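Student: Have a look at this prediction, sequence included:
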Amino acid sequence: MRERLIDLLIAAAVTAATTFPAIWYPPFHPGAVVLGLFASVPLIWRRRAPVLVALVTGVATTWLSLIQMLPDMPYGQLVATYTWAELASPAWRIASIVATTAGVVFSLVMPQEKPPSFGYVGLMFVTAYALGAGVRARRDRIAFLEERTLRLVEEQAAAAGNERARIARDMHDVLAHSVGLMVVQAEGGASVVRADAGRAEAAFDAIAETGREALVQLRHTLGVLREQAPEPAGVDAIPSLVERARRTGLDVSLDRVSLPTVDPVVGATAFRVVQEALTNVVKHAGARRVSVTLSLSDRLDVCVRDDGRGGDAVFGHGLRGMLERVQAVGGTLRTGPRGDGPGFEVVASLPVGGR
């Protein structure tokens, strides 16, 4: 509504300025008045059809010039030039430049205007075009910044969602592993508390150590929420996982090579894969023996195999979270029954340097 009112006011002002000479100075020229109306009134629709309005006003302006009834400035055609420079598409702008240039030259040559008029009129049209192009560039810049802001907001929301998912996976890994081991150790300690006090004491000591380790890892995980740098466990902490699993009665073997420094996120991922795999073995598999193997070629390969009843079992959210964590660093994960006998295996292949 506001733009419509502005266009009406511009058209009214241009109409008055264009028709004034034909009305005010005798003799009265009705033809010049009609041409003046055609050179100004179409500006009401300049935003809807900028090129068509420029064509109509341009023809009328040229005609006024030929009959020597053009006012000091071609007001309507200047406004039309500003408008198509701002709103027209690139192809229509090129066509309008050619047509406007031809019309201006024709309007100056045919009445045999003096050379200074060429520079004066040309400067007016160049200025009108430059103003329109400047407004168009500013509008495009604003649209670009708005789109960029929207994209940044979406990226921040996605990053926040990924971070929440990562924290949820860490919490699941820590709690499921530690609480699972504590339950198994507590059940074992309670069953031998009278028959073998030494084994019961060792089981309860293991429960306390597992609980302390869980608290440390929870503090590291929740440190992200306090804007503290987390200290994720890495490859070097895998032997402690194996040792805690042994205390539950499992026969756990660890075969690893001397690993170079790997990306901290990859190291944390390898740690979580082994942690989740051992937790599933302790809680679900009913296995006696477990082997944990770390090997290195161009990638870090992590393999956890048991001899339990894993089969085709799917252990809740743990394997899905493990897959998400491995894929996040650009790795691959394979889980399923062992091909060389009974049991279940988890095999992860991770890039040494991270994604």
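Tutor: Nice, I can see it.
Student: okay, CA-based contacts and neighbour counts for the rest of this
Tutor: Will do.
Student: What helix or strand is the residue nearest in space to the middle of the chain located in?
Tutor: Against the mean C-alpha coordinate of the chain, by CA atoms, centre = their mean, the closest residue is Glu155 at 3.6 Å. Taking DSSP states H and E as the definition, one finds Glu155 inside helix 115-192.
Student: distance between that helix and the chain's centre?
Tutor: Between the mean C-alpha point of helix 115-192 and the mean C-alpha point of its chain there is a distance of 5 Å (CA atoms, centre = their mean, to the nearest Å).
Student: now the residue nearest to the centre of the chain: how far from Arg141?
Tutor: Glu155 sits 21 Å away from Arg141, taking CA to CA, to the nearest Å as the criterion.
Student: ok, which stretches of the chain are helices?
Tutor: In the chain, the segments counted as helices under DSSP state H are 2-24, 30-38, 50-66, 75-87, 90-109, 115-192, 197-222, 238-246, 264-280, 316-328.
Student: Just list the residues touching the closest residue to Thr61 other than its chain neighbours, thanks.
Tutor: With sequence-adjacent residues excluded and distances taken as CA to CA, 6 or more residues apart in numbering, Thr61 is closest to Ala39, at 5.7 Å. Contact analysis of Ala39 by CA atoms under 8 Å, 6 or more residues apart in numbering lists 15, 18, 56-61, 76-77.
Student: again, only using 10 Å
Tutor: 11, 14-15, 18-19, 33, 53-64, 74-77, 80 (CA atoms under 10 Å, 6 or more residues apart in numbering).
Student: Tell me which of the helices of the chain sits nearest to Pro232.
Tutor: Using CA to CA as the criterion, the shortest distance between Pro232 and the helices of the chain is 5.7 Å, found for helix 264-280.
Student: List the buried residues of that closest one.
Tutor: Buried residues in helix 264-280, counted by 16 or more other CA atoms under 10 Å: 264-280.
Student: Measure how that helix sits relative to helix 115-192, angle-wise.
Tutor: Orientation note: helix 264-280 sits at an angle of 30 degrees relative to helix 115-192 (axes from the mean of the first three to the mean of the last three CA atoms, to 10 degrees).
Student: Just want the angle from helix 264-280 to helix 316-328.
Tutor: Orientation note: helix 264-280 sits at an angle of 160 degrees relative to helix 316-328 (the same axes, to 10 degrees).
Student: which helices and strands does helix 264-280 pack with?
Tutor: In terms of contact count using 3 or more CA pairs under 10 Å, 6 or more residues apart in numbering; DSSP states H and E, helix 264-280 is assigned the packing partners helix 115-192, helix 238-246, strand 289-296, strand 299-306, helix 316-328, strand 344-351.
Student: another one to put next to it:
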Amino acid sequence: MSIPFVVDRPDGLRPATWADYALTSLSVLPLVWRRRAPVAVALAVLAAGAAYKLSLDGPGQPLPYPGLVALYSVAALSPVRKRVAVGTLVAALILPSVALNTQDAKELMFSFFVFGAAYALGRLTHTRQAYTAAVEDRAAQLERANRIEAEQATARERARIAREMHDILSHAVSIMIVQAEAGPVAVRAAPARAEAAFEAISETGRDAMVQLRRMLGVLREETTPRDSAAAPREPQPGIAALPALVERVSLGGPAVAYETTGTPRPLPLDAEATVYRIVQEALTNAVKHAAARTVSAQLAYGDDELILTVLDDGRGPDAAQGPGTGHGLIGIRERAAAHGGTASAGPGPDGRGFEVRAVIPLDAITPGPPDAPLVISPAEVGT
């Protein structure tokens, strides 16, 4: 808007005055607030331009730039009713403006074109900003969803590691305690049995160390080539390792009978590890709490499911009232649920002893909901 005041005017026109400067500035200054009050600014700019044209008729521009910017702001920032009202007002003012200026049809068409282009550009800007905001909002939602999923995955992994640590340490320590307590008695009465008990202690300890080293190796964030070479690579124990587990428990502890019925079939490694851990935890409970003399462990292969049953002749549900936090039986349920199965624990078939029973489907072993609610009976608290 300053060009008419720094460029020499044609001969025959009066020079610009301070009033011309003031009114021209008045038509531009409201644009500072165009984002806060676009409609009010547009009306102020139109009023200042009309006053300038009707009262002073000073130096002007070929195009009313403040009006174009104000209409663009209204189209980009105002709701539909306000922007339609302002657009209609501007279109209505174009006719008298051209009539007071050149009265030329070309100027009329050009004015409609440029003001229409300003309005359309404002709408395009609004659409682009809305699209950008929607994309940013979607990105933020995806980021939140990914963060929540990562936190849930971390929680599930921590629960899995806690189950593994509990099963490994609880079983190993329980067997070692039982064997150590039976050792001194057997030294006097049956030296051969005492020797077997001490061998069972050392074997159980070595097995626990191997499994702990494997788990700790997985938990390390950074490993050197030397650590990688030294870390054990064998998979977790599976069904084939159950006879050795039963033998270790039987040395110095209750007599454990193990049998398999039905037609065995190959299972995924994670399913075999689940079977092993369930049997291991059930035997550990029998050793720690039941004071049982005999325990039976059975794997029954059906047409579409595998049934694990561990039954002892000990104190029954009363054994579950001893000290503890119940992690063992909860872990059994979680392991079975992870493969779409179920697990239960309670008195034996005749009300004597304690039975742990798990059913794992064989037709479609797929991970189930890891956070499925678990119903724990009062008899299981403290196991």
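Tutor: Right, received. Where do you want to start? The structure displayed is predicted, hence computed values, not measured ones.
Student: Please state their TM-score.
Tutor: The TM-score (TM-score structural alignment, normalised by the length of structure 1) is 0.73; 323 aligned residues with a CA RMSD of 3.8 Å.
Student: just to revisit the earlier point, output the helices and strands packed on helix 264-280 of structure 1 as CSV; include the columns distance to Ala208 of structure 1.
Tutor: As requested, these are exported to CSV (distance: least, CA to CA, whole Å):
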stretch, distance to Ala208 of structure 1
helix 115-192, 8
helix 238-246, 11
strand 289-296, 24
strand 299-306, 26
helix 316-328, 24
strand 344-351, 28
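Student: how about those, which one is nearest Arg46 of structure 1?
Tutor: Ranking those by proximity to Arg46 of structure 1 (CA to CA) places helix 115-192 first, at 12.8 Å.
Student: follow-up on the earlier one: measure the mean distance from the helix holding Glu155 of structure 1 to structure 2 post-superposition.
Tutor: For helix 115-192 of structure 1, the mean distance from the matching residues in structure 2 following superposition reads 2.5 Å, by mean CA distance after the TM-score superposition for structure 1.
Student: For that helix, name the packing helices and strands.
Tutor: When contacts are defined as 3+ CA pairs under 10 Å, 6+ apart, helix 115-192 of structure 1 packs onto helix 75-87, helix 90-109, helix 197-222, helix 238-246, helix 264-280, helix 316-328.
Student: Now distance to Gly180 of structure 1 too, for the ones you listed, in CSV please.
Tutor: Below are those laid out as CSV (distance: least, CA to CA, whole Å):
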stretch, distance to Gly180 of structure 1
helix 75-87, 68
helix 90-109, 68
helix 197-222, 10
helix 238-246, 10
helix 264-280, 7
helix 316-328, 13
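Student: Which of these sits closest to Thr149 of structure 1?
Tutor: Taking CA to CA as the criterion, helix 75-87 is the member of those that comes nearest to Thr149 of structure 1, at 24.1 Å.
Student: quick revisit: aligned partner of the residue nearest to the centre of structure 1 in structure 2?
Tutor: Counting by TM-score structural alignment, Glu155 of structure 1 corresponds to Glu149 in structure 2.
Student: ditto for Ala206 of structure 1
Tutor: Alignment note (TM-score structural alignment): Ala206 of structure 1 maps to Ala200 of structure 2.
Student: got a list of what that match touches?
Tutor: The neighbourhood of Ala200 of structure 2, defined by CA under 10 Å, 6+ apart, consists of 175-176, 179-180, 194, 206, 247-252.
Student: Swap in 8 Å and give it another go.
Tutor: 176, 179, 248, 251.
Student: repeat for Gln152 of structure 2
Tutor: No residues are in contact with Gln152 of structure 2 under the rule CA under 8 Å, 6+ apart.
Student: any idea how far it lies from Pro225 of structure 2?
Tutor: Gln152 of structure 2 sits at a distance of 31 Å from Pro225 of structure 2 (criterion: CA to CA).
Student: Next one: the nearest residue to Arg325 of structure 1 once chain neighbours are set aside from Leu294 of structure 1, what distance?
Tutor: Nearest residue to Arg325 of structure 1, sequence neighbours excluded (CA to CA, 6+ apart): Thr269, at 6.5 Å. Thr269 of structure 1 is 13 Å from Leu294 of structure 1, where distance means CA to CA.
Student: and if you look at Ser253 of structure 1?
Tutor: Distance, Ser253 of structure 1 to Leu294 of structure 1, using CA to CA: 11 Å.
Student: Would you mind saying which of the helices of structure 1 lies nearest Ile44 of structure 1?
Tutor: Each of the helices of structure 1 was scored for nearness to Ile44 of structure 1 using CA to CA, and the closest is helix 2-24 (5.2 Å).
Student: That closest one packs against which elements?
Tutor: helix 30-38, helix 75-87 (3 or more CA pairs under 8 Å, 6 or more residues apart in numbering; DSSP states H and E).
Student: quick one, what contacts Asn162 of structure 1?
Tutor: When the contact criterion is CA under 8 Å, 6+ apart, Asn162 of structure 1 has no partners at all.
Student: Can you give the distance of stretch 108-128 of structure 1 from its chain's centre?
Tutor: Averaging C-alpha coordinates over stretch 108-128 of structure 1 and over its chain gives two centres that are 51 Å apart (CA atoms, centre = their mean).
Student: which other residues reach it?
Tutor: Stretch 108-128 of structure 1 is contacted from outside by 65-66, 68, 78-79, 81-82, 104-105, using CA under 8 Å, 6+ apart.
Student: The same query, at a cut-off of 10 Å, please.
Tutor: 62, 65-68, 73-75, 77-83, 85-86, 100-101, 103-107, 129-134.
Student: Roughly how far does Leu241 of structure 1 sit from Thr269 of structure 1?
Tutor: Separation of Leu241 of structure 1 from Thr269 of structure 1 (CA to CA): 14 Å.
Student: Could you do Gly223 of structure 1 as well?
Tutor: In this structure, Gly223 of structure 1 and Thr269 of structure 1 are 18 Å apart, going by CA to CA.
Student: Turn the helices and strands packed on helix 2-24 of structure 1 into a markdown table, including distance to Pro115 of structure 1 and mean neighbour count.
Tutor: Listed next are those as a markdown table, based on distance: least, CA to CA, whole Å; neighbours: other CA atoms under 10 Å:
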| stretch | distance to Pro115 of structure 1 | mean neighbour count |
| --- | --- | --- |
| helix 30-38 | 25 | 19 |
| helix 75-87 | 20 | 25 |
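Student: before we move on, the earlier item: and of the helices and strands packed on helix 115-192 of structure 1, who's closest to Asp173 of structure 1?
Tutor: Counting by CA to CA, Asp173 of structure 1 lies closest to helix 264-280 out of those; the figure is 6.1 Å.
Student: And that closest one against structure 2, how far off on average?
Tutor: Taking mean CA distance after the TM-score superposition for structure 1, the mean distance separating helix 264-280 of structure 1 from the aligned residues in structure 2 is 1.7 Å.
Student: Give me the range in structure 2 that that helix lines up against.
Tutor: Aligned using TM-score structural alignment, helix 264-280 of structure 1 spans residues 269-285 in structure 2.
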